[in-house]
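> dropping a prediction and its sequence here:
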Amino acid sequence: MSETRNGKCLCGAVKVEINLREDNAELHACHCGMCRSWSGSALIGMAVKPDDIRIEGPVRSRASSDWAARDWCDTCGSTLWYRLTVPGHEFYHVSAGLFDNAADLPLTKEIFIDRKPSGYAFAGDHELKTQAEMEAIFASFGKETGQ
């Protein structure tokens, strides 16, 4: 399975094309404090490898940690994606809200689950990871790259 989906920011200045494959045709939710502050809620999106995304338009970026950056439309400010920047582990967590047809994808993972507000509850059975579990994963990336 391989499928192309097209999305855009609120004003349409940034256009995004992603290839969904069998291994990434799913949604993930991040409840970390940065994602909640940046998006106003959990950031729900799709994990996309750099080779599977094409971007056109005025994108601004800010390093938000030692391992990631957050990007937005420079015209309207729409949240676009969280981008993992660790060499060998790069990927985009592209906001599902950019796509009219993301609602048909299943939610398969929630991360930083112990940081979510108590009133948030996503339906269904899916993988859950805590802040400590995610930080251990990010720390292991540095060991792999000799950092």
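Looks like it came in fine.
> rest of the way, CA atoms for contacts and neighbours
OK.
> list the buried residues for the longest helix anywhere in the chain?
Using DSSP state H, we find that the single longest helix of the chain is helix 131-144. Neighbour-count burial for helix 131-144, with 16 or more other CA atoms under 10 Å as criterion, is recorded at 138, 141.
> can you list contacts of it?
32, 67, 86, 89, 111, 112, 113, 114, 115 (CA atoms under 8 Å, 6 or more residues apart in numbering).
> tell me how far the first one lies from residue 49.
Using CA to CA, to the nearest Å, one obtains 21 Å as the distance from residue 32 to residue 49.
> what about the two, which has more around it?
Neighbour count, other CA atoms under 10 Å: between residue 32 and residue 49, residue 32 has more, with 21 against 18.
> enumerate every residue touching that one.
Taking CA under 8 Å, 6+ apart as the test, what residue 32 contacts is 42, 111, 112, 113, 115, 116, 131.
> count the residues that sit near the fifth one.
Residue 115: 14 surrounding residues under other CA under 10 Å.
> included below, for side-by-side comparison, is a second structure:
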Amino acid sequence: MSNSSVAKGSCLCGAVSLSTTSIDRHIAACHCSMCRKWGGGALLAVECGSDVSFQGEENIGIYQSSEWAERGFCKQCGSHLFYRLKQNQQYYIPAGIFDNDEGLVFEHQVFIDEKPAYYSFANETKNMTGAELFAQFAPPSSQS
């Protein structure tokens, strides 16, 4: 999968499908407590920017999970469809939704400080704590 091709996918039941031309081939694992509660484990997702199109939008439910983000799911089968930042409509799509996973690489993990001891990935990745992740997105005036 490259940034110039269209990546397509769907939920488990097929009621919602999506496509994007802005897929980042680097998979990230999020170990935060909200992602783990949402899916029962780490969220493995790819960044897709704001260029994501959905078909079957009437089947999409939205959960406002924080001040800055919301999570989308299929109202029919419950499949997780996206994590979206509200400010810039930036989508993070679960990697397993895509029809073709060729070229995807598990590259980094965030909220590594919240990862429970009962699992561990064998891949060598870049790891960031929650504080390091939030510092990356903080406005310049609030950084020390």
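Okay, I see it. Quantities reported herein were computed from a predicted structural model and do not represent experimental measurements.
> quick one on the thing from earlier: out of the contacts of residue 32 of the first structure, which are buried?
42, 111, 112, 113, 116.
> aligned to the second one, what sits in the second structure?
So the one you mean is residue 111 of the first structure. Residue 111 of the first structure maps onto residue 110 in the second structure, with residues paired by TM-score structural alignment.
> tell me the contacts of that match?
28, 29, 30, 31, 32, 127, 128, 129, 130, 133.
> which SS state does residue 121 of the first structure fall under?
coil (DSSP: H, G, I helix; E, B strand; the rest coil).
> distance check, it against residue 78 of the first structure.
Taking CA to CA, one finds residue 121 of the first structure at 24 Å from residue 78 of the first structure.
> compare these two (neighbour count), which wins?
residue 78 (21 against 8).
> which residues are in contact with the more buried one?
Per CA under 8 Å, 6+ apart, neighbours of residue 78 of the first structure: 9, 10, 72.
> can you rerun that using 6 Å?
Residues in contact with residue 78 of the first structure (CA atoms under 6 Å, 6 or more residues apart in numbering) are 9, 72.
> any chance of a markdown table for the contacts of helix 131-144 of the first structure, columns secondary structure and distance to residue 4 of the first structure?
Output for the contacts of helix 131-144 of the first structure, formatted as a markdown table (DSSP: H, G, I helix; E, B strand; the rest coil; distance: CA to CA, whole Å):
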| residue | secondary structure | distance to residue 4 of the first structure |
| --- | --- | --- |
| 32 | coil | 29 |
| 67 | coil | 28 |
| 86 | coil | 26 |
| 89 | coil | 22 |
| 111 | strand | 26 |
| 112 | coil | 29 |
| 113 | helix | 30 |
| 114 | helix | 34 |
| 115 | helix | 33 |
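> from those residues, which is closest to residue 53 of the first structure?
Here the nearest of the contacts of helix 131-144 of the first structure to residue 53 of the first structure, counting by CA to CA, is residue 89; it sits at 15.2 Å.
> now the closest one: how far from residue 99 of the first structure?
In terms of CA to CA, residue 89 of the first structure sits 24 Å off from residue 99 of the first structure.
> within the helices and strands, which one has the spatially most central residue of the second structure?
Centrality entry for the second structure: nearest residue to the mean C-alpha point is residue 92, 3.2 Å, by CA atoms, centre = their mean. Per DSSP states H and E: residue 92 of the second structure is located in strand 90-94.
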